[in-house]
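**Student:** Quick check, what structure comes out for this input:
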Amino acid sequence: MSVSAHPRLRAPDGDDDLARLKVVPTRHPWRWVGIVVVLVLVAMFVNGLITNPGWDWPTFFRFFTAESILRAVGVTLQLTLYGTVIGFGLGIVLALMRLSRSRFLTAVSWTYIWAFRSIPLIVQLLFWFNISYLYKELTFGIPFGPAFFGFDTKDLISPMGAAVLGLALHQAAYAAEIVRSGIIAVDHGQLEAAAALGIPKTRQFRRIVLPQAMRSILPNAANEVIGLFKGTSVVSVVAIGELFYQVQVIYGRNARVVALLMVATVWYIALTTLLSVAQHYVEKRYSKGATRDQGGWKWSR
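**Tutor:** Have a look, this model is predicted:
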């Protein structure tokens, strides 16, 4: 049968015929099945949270805003701030050293990154916390010669100092690679064009390289900051009164393990959400003029 012989397949002759054509939207039956399944699972989970006495919500609400917990949240934020600022500050220096033409600087940076990414964070924390066991005294003087003065290391590094030092040095190794990857992602031809125009190298880096590199650096850097925020729970091994350590202390006394763990969990979720919102606006700030329409990247079936 030819196409024109069938009334439904005959090509329309005018606008009136086009108006009569029935537009049928694409149906997605499995999408609705998935939505129903997810809603049922969420409803079951919420119902369990409400009706299961094992969650012990009265204890949760009693300790969620307790003074000791709020202090611990403040310590956690301090550790995150210090670790981020020092870690990324050192990481930028290491990244520039790694990109340097000097083989010596490149080797030093590569060795640092290799060493601190290889050693677990908990080992680094315990090392800095017990530094006085290895070195009883630090002296200053002529190398391999007489010492002018020295001091005991017993009180040199406090638990808080050991935690900040361990987190920052560990973070710097990862930050260096994040910054380096962002810099090398910038098209080298733009630097050649800037050099041909006589733009100084410092200005090239500040006005050309850095704004473009930030678009690649920020998503990974934000993930590292969020990971550092949650990773501060590791410093509980050196008895720092951060959030997870304080929760352990409390449930060690009253045996309300689940309720206190939920206290820590909700605080971590709430603060991570705030960091994610801040990440969104910072990324939006640096992606002006280069953001693709995300609607075009959505996958549909």
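**Student:** C-alpha from now on. contacts and neighbour counts both.
**Tutor:** OK.
**Student:** For the chain, just list every one of the helices.
**Tutor:** Using DSSP state H, the helices assigned to the chain run over residues 15-20, 29-51, 57-64, 67-98, 103-118, 121-129, 131-134, 159-184, 188-196, 201-204, 210-231, 243-254, 257-286.
**Student:** Give me the buried positions along the last one.
**Tutor:** When neighbours are counted by 16 or more other Cα atoms under 10 Å, the buried residues of helix 257-286 are found to be 257, 259-264, 267-268, 271-272, 275-276, 279, 282-283, 286.
**Student:** ditto for the fifth one
**Tutor:** Within helix 103-118, the residues scored as buried using 16+ other Cα under 10 Å are 105-106, 109-110, 112-113, 116-117.
**Student:** What is that helix packed up against?
**Tutor:** Where contact means 3 or more Cα pairs under 8 Å, 6 or more residues apart in numbering; DSSP states H and E, helix 103-118 is packed against helix 67-98, helix 159-184.
**Student:** One more: the fourth one?
**Tutor:** For helix 67-98, the helices and strands in contact under the criterion 3+ Cα pairs under 8 Å, 6+ apart are helix 103-118, helix 159-184, helix 210-231, helix 243-254.
**Student:** Pick the most deeply packed of those.
**Tutor:** Across the helices and strands packed on helix 67-98, the average number of neighbours (mean count of other Cα atoms under 10 Å) peaks for helix 159-184, which reaches a mean of 23.
**Student:** For residue 85, which of the helices and strands packed on helix 67-98 is the nearest?
**Tutor:** When the helices and strands packed on helix 67-98 are compared by Cα to Cα, helix 159-184 sits nearest residue 85, at 8.0 Å.
**Student:** how far off helix 210-231 does the closest one point, in degrees?
**Tutor:** 150 degrees (axes from the mean of the first three to the mean of the last three Cα atoms, to 10 degrees).
**Student:** which helices and strands does helix 159-184 pack with?
**Tutor:** Contacts defined by 3+ Cα pairs under 8 Å, 6+ apart place helix 159-184 against helix 67-98, helix 103-118, helix 121-129, helix 210-231.
**Student:** a markdown table for those, including distance to residue 201?
**Tutor:** Shown next, in a markdown table, are these (distance: least, Cα to Cα, whole Å):
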| stretch | distance to residue 201 |
| --- | --- |
| helix 67-98 | 13 |
| helix 103-118 | 19 |
| helix 121-129 | 37 |
| helix 210-231 | 12 |
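**Student:** what comes up buried for stretch 78-92?
**Tutor:** Neighbour-count burial for stretch 78-92 [16+ other Cα under 10 Å]: 78-84, 86-88, 90-92.
**Student:** and of the helices and strands packed on helix 159-184, who's closest to residue 180?
**Tutor:** Within the helices and strands packed on helix 159-184, the stretch nearest residue 180 is helix 67-98; the backing value is 5.1 Å (Cα to Cα).
**Student:** related to what we said a few turns ago, so which of the helices and strands packed on helix 67-98 is nearest residue 138?
**Tutor:** Minimum separation from residue 138 across the helices and strands packed on helix 67-98 (Cα to Cα) falls at helix 159-184, 16.5 Å.
**Student:** Here is the second sequence; please produce its structure so I can put it next to the first one:
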Amino acid sequence: PIADLIYNHIVSQPLAAETLELILTDNSNQFIQNIHNLACLTFAFLSGPTYLFLYKQRETLYYSLFDEVTLAKSLVEQIALMSRGRDDMYEMLLDCVRRYVREDLRAVVCDCDGNNNIVVSSSDSYYTDLPAKLISRKPMDDPMETILYVTSVGEPGEMYGTTVRELRKARAKRLGALQVKMPEINMQLLYALAGICLCTFPVVSAGSRTVGGVALLHVQQIQMGGVVFAFGCVLNFLNELRRVPTEIGGGSYNVDDVLETMVKGLEEELDARLKEKTVSYTD
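**Tutor:** Predicted coordinates:
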């Protein structure tokens, strides 16, 4: 209805009608048609690869999350098998894995006062810069570095090192997939091309009323509504894929629900093992 209203408003204007007649008499209509076709083709050529690029980035994120959670569970199993009996070391390693899950895998960071309180920000720059901030943390603040340091002596250290190394590779893939790579000018160009297509469509189609009469304009009103709907869907799909998947209200492609399900069992096991350790101390 909005597209039809705009269409009727443009065509019904006296100045617009005189301009259309002038366009038809001096063959300028073909030039506007060429602009319209060029803008539509350019939009199609740019929106297709943009969608594939963003979808591939989101697909890589899901694969890396599954690898990372699987390796984290393997690390917990190794800690349980090789460190049981060494109480201080066992508790320290389990606490490191729990810190890694809460502060890194869930894509949140600790507050600046060091109280391990989870900080959640609603600003876009916070989530945009988060992958780079996580990868640039000091080794002393990295739980995996603590695990390597504690287990560096003895034969089990090599096994821990292999698991931690693979876990860091999966983490690097996850952070790389989370990092925003597409500049804003890409979407601005797509919006500009869509605007050109929508502005030239009424001018091109209204000139055909001298051939098909007013009845043809009613058909083109429906076409105008379909074009507006198609452009809106494509641009909304691209904007949803561009949103950082870990931010609050991250859109239709948010990974928080999937990640919550994936790490639920891991966190429950870590809490149960640490609680069992605390109970044994009390006994």
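**Student:** Just give the TM-score of the two.
**Tutor:** The TM-score (TM-score structural alignment, normalised by the length of the second structure) is 0.30; 127 aligned residues with a Cα RMSD of 5.5 Å.
**Student:** hang on, the earlier thing: nearest to residue 230 of the first structure, of the helices and strands packed on helix 103-118 of the first structure?
**Tutor:** Proximity to residue 230 of the first structure, assessed across those by Cα to Cα, is greatest for helix 67-98 (8.7 Å).
**Student:** tell me the angle the closest one makes with helix 103-118.
**Tutor:** Put simply, helix 67-98 of the first structure runs at 150 degrees to helix 103-118, going by the same axes, to 10 degrees.
**Student:** returning to that earlier point: same list (the helices of the first structure) but as TSV, adding distance to residue 150 of the first structure.
**Tutor:** Formatted as TSV, these follow (distance: least, Cα to Cα, whole Å):
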stretch	distance to residue 150 of the first structure
helix 15-20	93
helix 29-51	59
helix 57-64	46
helix 67-98	26
helix 103-118	27
helix 121-129	19
helix 131-134	14
helix 159-184	20
helix 188-196	49
helix 201-204	41
helix 210-231	34
helix 243-254	35
helix 257-286	43
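**Student:** and of these, who's closest to residue 147 of the first structure?
**Tutor:** Of all those, helix 131-134 sits nearest to residue 147 of the first structure, with 18.7 Å by Cα to Cα.
**Student:** Just give me how far the closest one sits from the chain centre.
**Tutor:** With Cα atoms, centre = their mean, to the nearest Å as the basis, helix 131-134 of the first structure stands 32 Å off its chain's centre.
**Student:** for that helix, which positions count as buried?
**Tutor:** Residues 131-132 are the ones in helix 131-134 of the first structure that count as buried (16+ other Cα under 10 Å).
**Student:** And it, what does it pack against?
**Tutor:** Using 3+ Cα pairs under 8 Å, 6+ apart as the contact definition, helix 131-134 of the first structure packs against no other helix or strand.
**Student:** Show me the helices in the stretch 101-250 of the second structure, by range?
**Tutor:** Secondary structure of the stretch 101-250 of the second structure (DSSP state H, counting those that start in this stretch): helices at 124-135, 143-150, 156-178, 184-206, 209-212, 214-242.
**Student:** List the buried residues in whatever helix or strand comes next after the last one.
**Tutor:** Spelled out, it's helix 214-242 of the second structure. The element immediately downstream of helix 214-242 of the second structure (helix or strand, assigned by DSSP states H and E) is helix 256-282. Buried residues in helix 256-282 of the second structure, defined by neighbour count with 16+ other Cα under 10 Å: 256, 259, 263, 266-267, 269-270, 273-274.
**Student:** in terms of contact, does residue 79 of the second structure touch residue 96 like I think?
**Tutor:** No: with contact defined as Cα atoms under 8 Å, residue 79 of the second structure does not reach residue 96; the gap is 10.9 Å.
**Student:** Of these two, give the one with the bigger neighbour count.
**Tutor:** residue 79 (21 against 16; other Cα atoms under 10 Å).
**Student:** a helix runs through that one, doesn't it?
**Tutor:** Yes: the assignment for residue 79 of the second structure (DSSP: H, G, I helix; E, B strand; the rest coil) places it in a helix.
**Student:** How many neighbouring residues does residue 31 of the first structure have?
**Tutor:** For residue 31 of the first structure, the count of nearby residues is 11 (other Cα under 10 Å).
**Student:** Likewise for the one 4 residues further on?
**Tutor:** Neighbour count for residue 35 of the first structure, taken as other Cα under 10 Å: 11.
**Student:** and if you look at residue 40 of the first structure?
**Tutor:** Residue 40 of the first structure: 12 surrounding residues under other Cα under 10 Å.
**Student:** Could you measure from it over to residue 71 of the first structure?
**Tutor:** Per Cα to Cα, to the nearest Å, residue 40 of the first structure is found 39 Å from residue 71 of the first structure.
**Student:** and residue 217 of the second structure, how many neighbours?
**Tutor:** A count of neighbours around residue 217 of the second structure, defined by other Cα under 10 Å, yields 20.
**Student:** That one against residue 209, yeah?
**Tutor:** Yes: contact criterion Cα under 8 Å: residue 217 of the second structure and residue 209 qualify, at 6.6 Å.
**Student:** returning to that earlier point: how about the helices of the stretch 101-250 of the second structure, which one is nearest residue 33 of the second structure?
**Tutor:** helix 184-206 (6.2 Å).
**Student:** Give the buried residues for the closest one.
**Tutor:** Quick answer for helix 184-206 of the second structure (16+ other Cα under 10 Å): 187, 190-191, 193-194, 196-198, 200-206.
**Student:** got a list of contacts for that helix?
**Tutor:** Contact partners of helix 184-206 of the second structure, identified using Cα atoms under 8 Å, 6 or more residues apart in numbering, comprise 7, 10-11, 20, 29, 32-33, 35-37, 39-40, 42-43, 46-47, 217, 220, 224, 227-228, 231, 235.
**Student:** Buried only: go through these for me.
**Tutor:** 7, 10-11, 20, 29, 32-33, 36, 39-40, 43, 47, 217, 220, 224, 227-228, 231, 235.
**Student:** Quick check: residue 96 of the first structure vs residue 46 of the first structure, distance?
**Tutor:** Residue 96 of the first structure is 50 Å from residue 46 of the first structure, by Cα to Cα.
**Student:** Please say which of these two ends up with more neighbours.
**Tutor:** Per other Cα under 10 Å, whichever of residue 96 of the first structure and residue 46 has more neighbours is residue 96, with 17 against 12.
**Student:** Contact partners for that one?
**Tutor:** residue 180.
**Student:** where along the stretch 1-150 of the second structure do the strands fall?
**Tutor:** With DSSP state E, counting those that start in this stretch as the criterion, the stretch 1-150 of the second structure has strands at 109-110, 118-119.
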